[in-house]
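S.K.: please find the sequence and the predicted model below.
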Amino acid sequence: MNEPDIILTQDLVKLVAEVDEFKGRWEALKNLSPDRLSALRKVATVESVGSSTRIEGAKLSDMQVETLLSNIEMRKFDTRDEQEVAGYAEAMDLIFQAYADMPLTENHIRQLHKVLLRHSTKDERHRGEYKKLDNHVVAIDADGVEIGVIFETATPFETPRQMEELVRWARKAIDEQSMHPLLIVAVFIVQFLAIHPFQDGNGRLSRVLTTLMLLRAGYAYVPYASLESVIEENKDIYYKSLRRTQTTLNVNDPDWSPWVGFFLRCLKKQKDNLVIRLNREKGQIDNTDLPEISVQILRLFDTDDRLNLSKITELTGGNKNTIKVRLRELVSAGRLTKHGKARATWYMKAQH
């Protein structure tokens, strides 16, 4: 594998610096009680497990994920969705407990794949083993019928060699500090997904490996804020940025910027979400921090217990798309809670 030549624009440099600055401040910021930190981590874990499995087509809500995980020791997982959730949770727990003793090796990658698919009866034959059949990324129509190949992944014959080369490059780059750690993670993940080394579970495993690599690079705050939920919120851009970079990987001068830019913006949003939650825990957020329209929205709940998007738009006179953004921010900040789905969605003021 050739050394990536990533051109960092001023915006990308700024993103890297902002994430690194927060990494440096984390020790001082995490002065909450162990109980509150544990609660933050539990929420983030539920969000991560739910989002990462939903990105790949699972249907369980965060509430259903939380219920399942609270009974995980005594459950038999009957549905595919439940099996995927249980496996993802166990893989994440393994990383949180043992990341310091898990350098990036092919053996550890295969071990994590085994854990990820431990409960999946459909995947029993190929857990922890590189693919034996082609698994190109395909488009599926509304009836579940394959309508064409979007991206050709590595062949089963090429996969062992390409994985060996990728892992060797990443370990060398980490040991020699030849690139910024965040860029090493970004390059590794986009290449890993282009190879698609396992028959199934590659997307979920890529997000598990992202967490592992970030923790090993010293980004100790990662378990307390979900990166997966940020990716789920931007799922379309996630796939587009992956493809835009992946389709250039076999030319002399790959275009790294679509994927690297997306990845760094997700890390910034992950960090921002954690800052909001930490400030809320410390009681430091008041309405002066909010845009005027957000303050208006919150005031509506002084007289109404529950409101939907249409009613909020009508009462504030605001732009519907702006209201959507502000509602999403207020939910992320823990000021409102969201209930229902699609057109039946409604909001309540969060109880503290």
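M.R.: Now that the structure is in, tell me what you want to look at.

S.K.: use CA for all of it now, contacts and neighbours both
M.R.: OK.

S.K.: for residue 20, grab the count of nearby residues.
M.R.: Residues within reach of residue 20, counting by other Cα atoms under 10 Å, total 16.

S.K.: so it belongs to a helix, correct?
M.R.: Yes: Residue 20: assigned to a helix according to DSSP: H, G, I helix; E, B strand; the rest coil.

S.K.: how about the contacts made by residue 68?
M.R.: If you count contacts by Cα atoms under 8 Å, 6 or more residues apart in numbering, residue 68 has them with 82, 86.

S.K.: what do you get for residue 88?
M.R.: 49, 53, 115, 116, 117, 204.

S.K.: the third one and residue 45: what is the separation?
M.R.: Distance, residue 115 to residue 45, using Cα to Cα, to the nearest Å: 16 Å.

S.K.: tell me the contacts of the residue nearest to residue 103 when sequence neighbours are not counted?
M.R.: Among residues not flanking residue 103 along the chain, residue 216 sits closest, at 7.8 Å (Cα to Cα, 6 or more residues apart in numbering). Contact analysis of residue 216 by Cα under 8 Å, 6+ apart lists 99, 100, 103.

S.K.: helices of the stretch 1-150 of the chain, start to end?
M.R.: 10-29, 34-55, 62-70, 80-98, 106-116 (DSSP state H, counting those that start in this stretch).

S.K.: check the offset of the third one from the chain's centre.
M.R.: Its chain's average C-alpha position is 18 Å from that of helix 62-70, according to Cα atoms, centre = their mean, to the nearest Å.

S.K.: secondary structure class for residue 153?
M.R.: coil.

S.K.: who touches it in this structure?
M.R.: 134, 135, 136, 137, 194, 195, 196.

S.K.: what distance do you get for it to residue 167?
M.R.: Taken as Cα to Cα, the span from residue 153 to residue 167 is 17 Å.

S.K.: same check, this time on residue 98
M.R.: 19 Å.

S.K.: the more surrounded of these two?
M.R.: Counting neighbours by other Cα under 10 Å for residue 98 and for residue 167 shows that residue 167 has the greater number, 18 against 12.

S.K.: report the secondary structure state of that one.
M.R.: Applying three-state DSSP: residue 167 is helix.

S.K.: what is the burial count for the closest residue to it other than its chain neighbours?
M.R.: Nearest non-adjacent residue to residue 167, counting by Cα to Cα, 6+ apart: residue 105, 6.4 Å away. Residue 105: 15 surrounding residues under other Cα under 10 Å.

S.K.: try this one side by side with the last:
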Amino acid sequence: MKNKLTKIEKEIKQLRKIKGNVIHVSNSEWYSLFKDEIRNSIAIEGIFVNRQELIDVLERNKRTDKHRAASILGYFDAASTMYEYAVNQYKENEFSVRMADVKQIHTLLMRYEKDMGFYTGELGEFRKTRIEVAHSTFYPINEFYVRQSMELLIEWINYHLKEKTYDPSLLGAIFHVWFESIHPFRDGNGRVGRILLSYILIGCGLINISIKGITQKNREQYYDILEKADDQLEQLHRKIEKGKRFNVNDVDHNIDKNYFLEFVSVIIDSLEDSVNRIKRINLNDIDQEALIPLRDLAKIYDYSQDYLRNLINRGKLKGTKKGKIWYVKIKDIASYVEKINSKS
């Protein structure tokens, strides 16, 4: 898994060189991924929308079921705002997770449902009552210990973000399961948790992911993975409820990382899927005079460098050699591909 993650990290760096800011609604490939993330994440909570309905709500301001519309708009606002924030933090090498970030996600996520009367709790405020979690056998921490547990979680992740103890996939997996086992809000915890997971991945230089949730099988797999891992955190919570105080090192000694590896695998597979979708770059969005290294074009078009170099040698593709590296203009590769497609 480590080699796979390393490859993904390299590919994302290459995409940034070519595309610049990958994570933005102006990037059509990323926006398509983001819309799928919204559909899947709200489906995990039992709110089902098709692609057309999603587009109608986000882009055409058409009327639809109010609850579904509120869920779509809330997720869009919360995730897009925080992902952009994470990108900027990553650029400045100062990414961290703050309590205010968690509360802001909940506020943006639930405000439409609050306005329409579907959510009666306080926006961005931790629960003050005991709750039960659907599709789960665990018991969230007692409401009197929610803030204490969240403070410990925030302290833990920021320590490991600074020390780089764990790779981002394992860090995100533990954080997500831990957050869900606390269940700090009256409602919206699953969606907040999945946004936070992507927020952490982006803040670590990666990209947001779409955890599949459209089919019942998808949802059951997700719940099963959480169930297998949250036993580790439930034991921690029971000790906290008995008055035990933990620090970051105590937490690490009490958690067996092996219980999170299945979720890590899902995260890495989802990252790979996200990257593959972004790699389908719309070259029309890039300066047509831009010179792109042959190795990058090979990845974009799924050609080998040898094949492209052979085209240059045969005069089929215009290329410029600088030092030991061949470069091709966007307009020239686009013209060649168009000719090939027209013949086929």
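M.R.: On my side now, so go ahead. What you see is a predicted model; the values in this text were computed from it and never measured.

S.K.: next, the TM-score between them, please.
M.R.: A TM-score of 0.66 describes the superposed chains when it is computed by TM-score structural alignment, normalised by the length of structure 2; 257 aligned residues with a Cα RMSD of 3.0 Å.

S.K.: still on that earlier bit, now neighbour count too, for the contacts of residue 88 of structure 1, in a markdown table please.
M.R.: Below are the contacts of residue 88 of structure 1 laid out as a markdown table (neighbours: other Cα atoms under 10 Å):
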| residue | neighbour count |
| --- | --- |
| 49 | 29 |
| 53 | 23 |
| 115 | 21 |
| 116 | 27 |
| 117 | 26 |
| 204 | 23 |
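
S.K.: between these, which sits nearest residue 233 of structure 1?
M.R.: Using Cα to Cα, residue 53 is the member of these that lies nearest residue 233 of structure 1, at 13.1 Å.

S.K.: in structure 2, which strand is the longest?
M.R.: Looking across structure 2 with DSSP state E, the single longest strand is strand 325-329.

S.K.: what stretch of structure 1 does it fall on?
M.R.: Using TM-score structural alignment, none of the residues of structure 1 align to strand 325-329 of structure 2.

S.K.: buried set for that strand?
M.R.: Using 16 or more other Cα atoms under 10 Å as the test for burial, strand 325-329 of structure 2 gives 326, 327, 328, 329.

S.K.: just checking, what packs against that strand?
M.R.: strand 291-293, helix 294-301, strand 320-322 (3 or more Cα pairs under 8 Å, 6 or more residues apart in numbering; DSSP states H and E).

S.K.: excluding its backbone neighbours, what's nearest residue 113 of structure 1?
M.R.: Closest to residue 113 of structure 1 by Cα to Cα, 6+ apart is residue 128, at 5.1 Å.

S.K.: measure how buried the one you found is and give me the count.
M.R.: Neighbours around residue 128 of structure 1, by other Cα under 10 Å: 23.

S.K.: ditto for residue 106 of structure 2
M.R.: Other residues lying near residue 106 of structure 2 total 27 when counted by other Cα under 10 Å.

S.K.: ok, it - contacts?
M.R.: 78, 123, 124, 188, 192.

S.K.: looking at structure 1, name the residue matched to it.
M.R.: In structure 1, residue 106 of structure 2 lands on residue 113 (TM-score structural alignment).

S.K.: again, but for residue 96 of structure 2
M.R.: Residue 96 of structure 2 maps onto residue 103 in structure 1, by TM-score structural alignment.

S.K.: likewise residue 49 of structure 2?
M.R.: Residue 49 of structure 2 maps onto residue 60 in structure 1, by TM-score structural alignment.

S.K.: can I assume its match is in contact with residue 54?
M.R.: Yes: assessed by Cα atoms under 8 Å, residue 60 of structure 1 is found in contact with residue 54 at 7.2 Å.

S.K.: which of the two has more neighbours?
M.R.: Ranked by neighbour count (other Cα under 10 Å), residue 60 of structure 1 and residue 54 place residue 54 first, with 21 against 18.

S.K.: how close does the more buried one sit to residue 204 of structure 1?
M.R.: For residue 54 of structure 1, the distance to residue 204 of structure 1 - Cα to Cα - is 10 Å.

S.K.: and which of the buried residues of strand 325-329 of structure 2 is nearest residue 60 of structure 2?
M.R.: Nearest to residue 60 of structure 2 among these, with distances taken as Cα to Cα, is residue 329, at 36.3 Å.

S.K.: skipping adjacent residues, who's closest to the closest one in space?
M.R.: Here the residue nearest residue 329 of structure 2, using Cα to Cα, 6+ apart, is residue 291, at 4.4 Å.

S.K.: hmm, the one you found is touching residue 331, no?
M.R.: No: assessed by Cα under 8 Å, residue 291 of structure 2 is found out of contact with residue 331, at 9.3 Å.

S.K.: re the thing from before, list the contacts for the match of residue 49 of structure 2?
M.R.: With the criterion set at Cα under 8 Å, 6+ apart, residue 60 of structure 1 makes contact with 50, 54, 81, 82.

S.K.: tell me the counterpart of residue 173 of structure 2 in structure 1.
M.R.: By TM-score structural alignment, residue 173 of structure 2 lines up with residue 186.

S.K.: check residue 146 of structure 2 too.
M.R.: That one, residue 146 of structure 2, aligns with residue 159 by TM-score structural alignment.

S.K.: who's in contact with residue 190 of structure 1?
M.R.: Neighbours of residue 190 of structure 1 in contact, by Cα under 8 Å, 6+ apart: 242, 245, 246, 259.
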